Each structure stands twice: as structure tokens, then as C-alpha cells.
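Q: Following is a predicted model, sequence given first.
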Amino acid sequence: MDVTPVMSSASTPATGTTGSLAAMAQQAWGALSYAARTVGVPAGVRGLAVEVAYTAVHLSVYPWGLLDEALRPGGVHAHHRTDSLPPYERSRLVSDLDGSSTPVLLVHGIVDNRSIFHYLARTLRRRGHGTVQAVNYSPLTAFTGDIRTAARDLGDHVERLCAVSGVDRVHIVGHSLGGLISRYYVQRLGGDARVDTLVTLGTPHRGSAIAHLLPPTLVPRQLQPGSDLLRELEEPAPDCRTRFLAVWSRMDQLIIPQRNARLEHPDLDVENVRLEHVGHMAMTIDPEVVHLVACRLGRTRSPRDRIAPVAAAG
């Protein structure tokens, strides 16, 4: 038995304790400095105010996100017509039939619902996207669910959406946990055959320290940095056909550290976009983000471009 650590000098424990305290103090000082640089400027104060105000508004409309699903089970398909559209919306359908006919599926975050996407969905429809649908998964997923199971359920929803719309590809926009569920579907369940572009907004691609404060159920454990699920997503994903846009913010209060919302994988076609003064919830209403998403989803690739990587591999 090796007893060398035990037989070290009596001052070692004290030194180790002092070093640990110094490291903790340094980390705390770094966090305070980061917060001061991010929030302690006019733009940061404005961003914080928007985040607080929008969170309050979102809480007030949260019940409607559940009622809307019950009142309109058919989603937007019953209104998928062009004769009722104003000219500025119809122009996109005429000029870019492939882009406008690709459905957009919106996937919300933890203990949330489709109401978080009200503004983004309306903007995408005004930009000419004929089918924009938001899916609700159970708010209990965070406590009794599993990201892998939620990803399989998402795949079933995508298949139904493709069948109803008569298309073979969709776009997905995922906020927070919704982005991670969508990414698992694309990378691990063959979803790249269906998803043209996946946009993630404030998604903990490398986990978040906040997850350690949540109940010790499966999903919070999967969201912890270094979890088995996150390590699985780091595995090779050759010939993945989906494009990724990962939007993250230096002021995200739920992704700690904030850079964990970046998506970095050698096999994926990824564009990372950093925001400075936008909170976690406000990402879905920030004008810069909404415009960016609308522009990226308007760049649908042709069928020839989609199958090129597969043909080259064959």
C-alpha cells in the first residue's frame, strides 16, 4: 500500500486548504469581473432589463402555449394557402419555392412550451415560410424524462410533419434543451436525412454548471458537463448532412460557463454566433437573432448539394 501522501509533512493539508481557498477566491473574482464587464455597461443593463421584462411577459402567456395545442391540433396546416397572403409574403413563395416550402419546426426548452416562439414564428411566416410549427413536449421531461427518448419522439413528429407537408426535409430551431434534443436526433438517430438546418439558441452543448442545482433526475444529470450523453455527442459523426447555427450569449444566465453553448465538432458544418448583451429567454425575441435565423433558414440547399457528401463517401 502506498502511504506516501499520508506521510507528507504536517503543513501539507494546510497548504492544500489554502491553495483551494485561493483557487475558489480566484474563480469567484473572475466570475464577478465577467459579470461586471457584461452587465455593468449601458448595453448590458438594457439587455438585463429586456430579459427580466420578457420573462415576466412569457410567464403570463405560458398557459396559452398549452391551450393553443388543444384548440388547434392541426397546427398551421389548415391555413397553408397562398391566396390569403399579402404580397410581401407571397413574393417569397414565388421567388424561392423550395425555401418557402421547407417546414420550420420549433422546439422549446426545459419546462417551457411553444409560447416562447410566438414572435419568432410570426416573423418567419411573414418572411414567407409556409409552414412554421412549434412542438410541445411534456414539461415533466426535465424531471422524469430522458433526452434520448425525447429525441426519438421528435423524430416521429418530423416524420408526421414531412408526410402532411409532402416534403422530405425540414428546418429545426431549438431553444435551450430543445436544441440539445434536436442535435441528438440529428447526430445519433439519423435525423440528418430529414433536417436541412438546425439552429440552436442558448443550448448547453457542453453542459451547464446550473444543472448541478437541479433535482438529481436523469435529464439534469445529462445536462451536467462531461455527462455520458454529452460524451456520446462528441463521438464521430461522419457525413452528417445537416447545417448547424449555434447562437450563444456572453450574458446567458443559465449556461455556465457561457461558452458551453458553442458547438464545436470536427465532423459538423457549424457556424457559431456570439451575442454580447442578450439573456437566455430573450434570444427568441432579440431582433438581431430573429433576423439571423430568418436569413439562415432562407438558404435551403438544393437536392444535389444535400446528397453530395454521401455520393463522395460512396
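A: Received it, and whenever you're ready, just let me know what you need. None of the values given here were measured: they were computed from a predicted structure. Numbering: from 1, shown residues only.

Q: Going by C-alpha atoms from here, please, whenever you check contacts or count neighbours.
A: OK.

Q: would you list every one of the helices in the chain?
A: Along the chain, the segments classed as helices by DSSP state H run 11-39, 42-71, 87-95, 97-101, 118-126, 141-144, 147-165, 177-188, 218-222, 228-233, 287-297, 303-313.

Q: other SSEs contacting the shortest one?
A: Yep, that's helix 141-144 we're talking about. helix 218-222 (3 or more CA pairs under 8 Å, 6 or more residues apart in numbering; DSSP states H and E).

Q: Could you do the third one as well?
A: On a contact count with 3+ CA pairs under 8 Å, 6+ apart, helix 87-95 meets helix 97-101, helix 118-126.

Q: Which among those is found nearest to Arg72?
A: helix 118-126 (14.6 Å; CA to CA).

Q: Mind listing what's buried along that closest one?
A: Leu120, Ala121, Thr123, Leu124, Arg125, Arg126 (16 or more other CA atoms under 10 Å).

Q: Is it correct that Gly99 is in contact with Thr300?
A: Yes - using CA atoms under 8 Å as the test, Gly99 is close enough to Thr300 to be in contact (5.3 Å).

Q: From Val104, how far out is Lys300?
A: Heads up, residue 300 is Thr, not Lys. Separation of Thr300 from Val104 (CA to CA, to the nearest Å): 11 Å.

Q: dropping in the other structure now:
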Amino acid sequence: MLPSNDPDGRSWKRVPVLLAALLAALTIAVTPAAATTIDTPTRVTAAASPASAPASAASAAAVSRGWNNYSCKPSAAHPRPVVLVHGTFGNAVDNWLGLAPYLVDRGYCVFSLDYGQLPGVPLFYGLGPIDASAAQLATYVDKVLAATGAPKADLVGHSQGGMMPRHYLKFLGGAAKVNALVGIAPDNHGTTLLGLTRLLPYFPGAEALLSEATPGLADQVAGSAFLNRLNEGGDTVPGVRYTVIATRYDQVVTPYRSQFLTGPGVRNVLLQDLCPLDLSDHVAIGLLDRIAFHEVANALDPGRATPTTCASVIG
């Protein structure tokens, strides 16, 4: 029955749009809409810069903070460059204001890229088709390897950025160029967004709207064609080490155990098993959780790994 003050049903026709908007609003939690720890002019310029421009303002901003320095040469202690892959609605700078300096201070050559840009949408990336984003990652890894002279890289990604590289590894030849993939709260098997995505079939047109407007979001819904193909035949590929770092308080990639991988060379880590006091959610685990950062460092250099505990927050 239509509301008495809406005889033509216009309010009901808007439901798919509102649902899609709500999905986007929830998913935006992957990275903050406004990071106040970096000045506004840098943010605007960084957002406008293409991922393929090494001399861009975004790269310059990152270099000033110690990463995206293309003159960096990996050391004997850390022989592989680390490529950071941001999450949905993230970018090459804002997503990594915590972890990138943490790794640079420990002697790593660290790089980050923008990917998944949509025309006319500045600053917020990771919204384009994920297979196309994986191709952008492939190009970027080649650029980093050429600049550093290293034969392989290590990848660290947050949210979509921890899952998308698996397409690169499986379908685009990335396994020959990558030693390890570390996923921080990755949506490896998609997300239900606390069950919200299960409502999409009940609103005609909502799924089509989501796919058309933000294909990168649609690809991340549990059961999507993209994810079915990605996970068909197994979660992993030979020759790559995989680490998944998750938090039980994740409110974006749900259920949180869907983040975990199965296969050879996999280590699945739940933060609360390392520190029961860690209350990080989906955002905090990638942006500022030094317990998670310590576990990232362990995954990058397992030969020098030290136990991760609550005390790692001051390490």
C-alpha cells in the first residue's frame, strides 16, 4: 500500500537510490572522509594526481613524509620494496599516514599508489571495476621494481587493497613479481555489511544502480561474479606468502572471519588473540593500530619476527 501522501509512489521509487547511498556511506568507513592530519592543499592536489605520475604532487607529499621516494634502494636487511594498496574511498596518501612512516623508520623502501578512479570523482578512489584496478597495480609494481632494481615486491593492503592484489597475483602474472601479500581487514570473500547487502534483491534496480555508479563497491558484495571468479579453485597461488590481519570488531567487512584465507603459505591473525584489549574497528586497524603495524612488520620479515602483544603499541 502506498502512503496516502504519496499517491504516485515516488517515495518508494527512491528506495533503491537510498539503499545504494547507505551502502556507500557505510563503506566509506574504509578510510576517513577527511583526514585532518594533512593540510588541505596537499590533499586536493594528491587526489587529482594520476597513479602513473611519479613526479606528482601526491608523490611529493609522500616523499616529504618518507615514502614514494624513487631513489630509495632496498637494503640487504630489507631487500624488497613495499607497495601499499589503499582501501575503498582511500588514496595513496591518507590511507598510509600511520603505517608508511612506521615502515620507513624500520628501513623499508615504501611506495603507494592511487587506483580505481572514477571520472569526476576526486580524492576518493578504489571505486572502479576491481579487475581494472588490479591492472593499475600491475603497472605500478613494474614501475617500483624498475626504480629499485629489486626482483620482487611485498604488498600490504587495507580492505579492498588487501583483496584486489589477489586478482593481480592470480590472473595478471603478479605471482612472479610478489613475495608476500599482507591484507589488513581484507574483504577476501566479500562483505554483507552487517547483512545490509542481503536486502538488495528486495529493491528492484538497487543492484544495477550500485554496479553502474560504483562498480568497485558492487564487486565487493559477497557472492558477486568478481569474487566468485577470484576464489574459484582456491584462495592462493603458489610461491606467495599470505598474511591476513583481522579484528573481531570490524563493522565493514562482515562477518570478520570471511577475511581469512585457506591454502599453503597462509597465516591468519586475529588481533584480539594477540592483545585482548585491542578494540580497533575496520578503520583503526589500517590507520593507527601499532599492534597491527607490528604484525605487518613480522609478516614482511618473518626471520626477524618478535612476539606481538599489547606492549607492541609502544614498540
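A: Looks like it arrived, so ask away. Note that the structure is predicted; figures quoted are calculated from it, not measured.

Q: which one of the helices of the first structure is the most hemmed in?
A: helix 177-188 (a mean of 25; mean count of other CA atoms under 10 Å).

Q: and Ala261 of the first structure, which of the helices of the first structure is closest to it?
A: Using CA to CA, the helices of the first structure put helix 177-188 closest to Ala261 of the first structure, at 10.1 Å.

Q: now that closest one: which residue numbers in the second structure?
A: Using TM-score structural alignment, helix 177-188 of the first structure lines up with residues 160-171 of the second structure.

Q: contacting residues around that stretch?
A: 85-88, 126, 130-131, 133-135, 137-138, 155-157, 174-175, 178, 181-188, 220, 230, 236-237 (CA atoms under 8 Å, 6 or more residues apart in numbering).

Q: and if we set it to 6 Å?
A: The contact list for stretch 160-171 of the second structure (CA atoms under 6 Å, 6 or more residues apart in numbering) reads Val85, His86, Gly87, Thr88, Ala134, Gly174, Ala175, Gly183, Pro186, Asp187, Asn188.

Q: Then stretch 112-119 of the first structure?
A: Gly65, Ala134, Asn136.

Q: And it, end to end?
A: 15 Å.

Q: Quick one: map Tyr140 of the second structure onto the first structure.
A: That one, Tyr140 of the second structure, aligns with His157 by TM-score structural alignment.

Q: Please apply the same query to Arg267 of the second structure.
A: Under the alignment (TM-score structural alignment), Arg267 of the second structure maps onto Glu271.

Q: Any idea how many residues pack against the closest residue to its match other than its chain neighbours?
A: The shortest distance from Glu271 of the first structure to any non-neighbouring residue, by CA to CA, 6 or more residues apart in numbering, is to Leu245 (4.9 Å). By other CA atoms under 10 Å, the residues close to Leu245 of the first structure number 22.

Q: ok, Leu245 of the first structure - contacts?
A: Leu245 of the first structure neighbours (CA under 6 Å, 6+ apart): Val199, Val270, Glu271, Asn272.

Q: Please indicate which of these are buried?
A: For the contacts of Leu245 of the first structure, buried by 16+ other CA under 10 Å: Val199, Val270, Asn272.

Q: corresponding residue for the first one in the second structure?
A: Looking back up the chat, that one is Val199 of the first structure. In the second structure, Val199 of the first structure lands on Val182 (TM-score structural alignment).

Q: re earlier: so which of the buried ones among the contacts of Leu245 of the first structure are in strands?
A: Using DSSP state E, the members of these that fall within strands are Val199, Val270, Asn272.

Q: Which single one of the residues you listed is nearest to Thr15 of the first structure?
A: Nearest to Thr15 of the first structure among those, with distances taken as CA to CA, is Asn272, at 41.9 Å.

Q: quick one: that closest one from Gly109 of the first structure, how far?
A: Distance from Asn272 of the first structure to Gly109 of the first structure, by CA to CA: 19 Å.

Q: before we move on, what about Ala23 of the first structure?
A: 33 Å.

Q: repeat for Asp252 of the first structure
A: For Asp252 of the first structure relative to Gly109 of the first structure (CA to CA), the value is 14 Å.

Q: before we move on, what about Leu189 of the first structure?
A: 20 Å.

Q: out of the two, which sits in the busier spot?
A: Gly109 (24 against 15).

Q: And that one, what's its match in the second structure?
A: By TM-score structural alignment, Gly109 of the first structure lines up with Gly87.

Q: right, and Leu84 of the second structure touches Asp114 too?
A: No - counting by CA atoms under 6 Å, Leu84 of the second structure stays clear of Asp114, with 9.8 Å between them.

Q: between these two, who's got more neighbours?
A: Asp114 (29 against 25).

Q: Residue in the first structure paired with the more buried one?
A: In the first structure, Asp114 of the second structure lands on Asn136 (TM-score structural alignment).

Q: Same check on Tyr242 of the second structure?
A: Match for Tyr242 of the second structure (TM-score structural alignment): Phe244.

Q: ok, that match touching Leu198?
A: Yes - when contacts are counted by CA under 6 Å, Phe244 of the first structure is listed as touching Leu198 (4.9 Å).

Q: Which of those two has more residues huddled nearby?
A: More neighbours surround Leu198 than the other of Phe244 of the first structure and Leu198, with 25 against 22 (other CA under 10 Å).

Q: ok, the more buried one - contacts?
A: Ile172, Val173, Phe244.

Q: distance of the alignment partner in the second structure of Gln222 of the first structure from Glu295 of the second structure?
A: Residue pairing (TM-score structural alignment): Gln222 of the first structure is matched to Asp219 of the second structure. Separation of Asp219 of the second structure from Glu295 of the second structure (CA to CA) stands at 28 Å.

Q: And Gly90 of the second structure, by the same measure?
A: Distance from Gly90 of the second structure to Glu295 of the second structure, by CA to CA: 22 Å.
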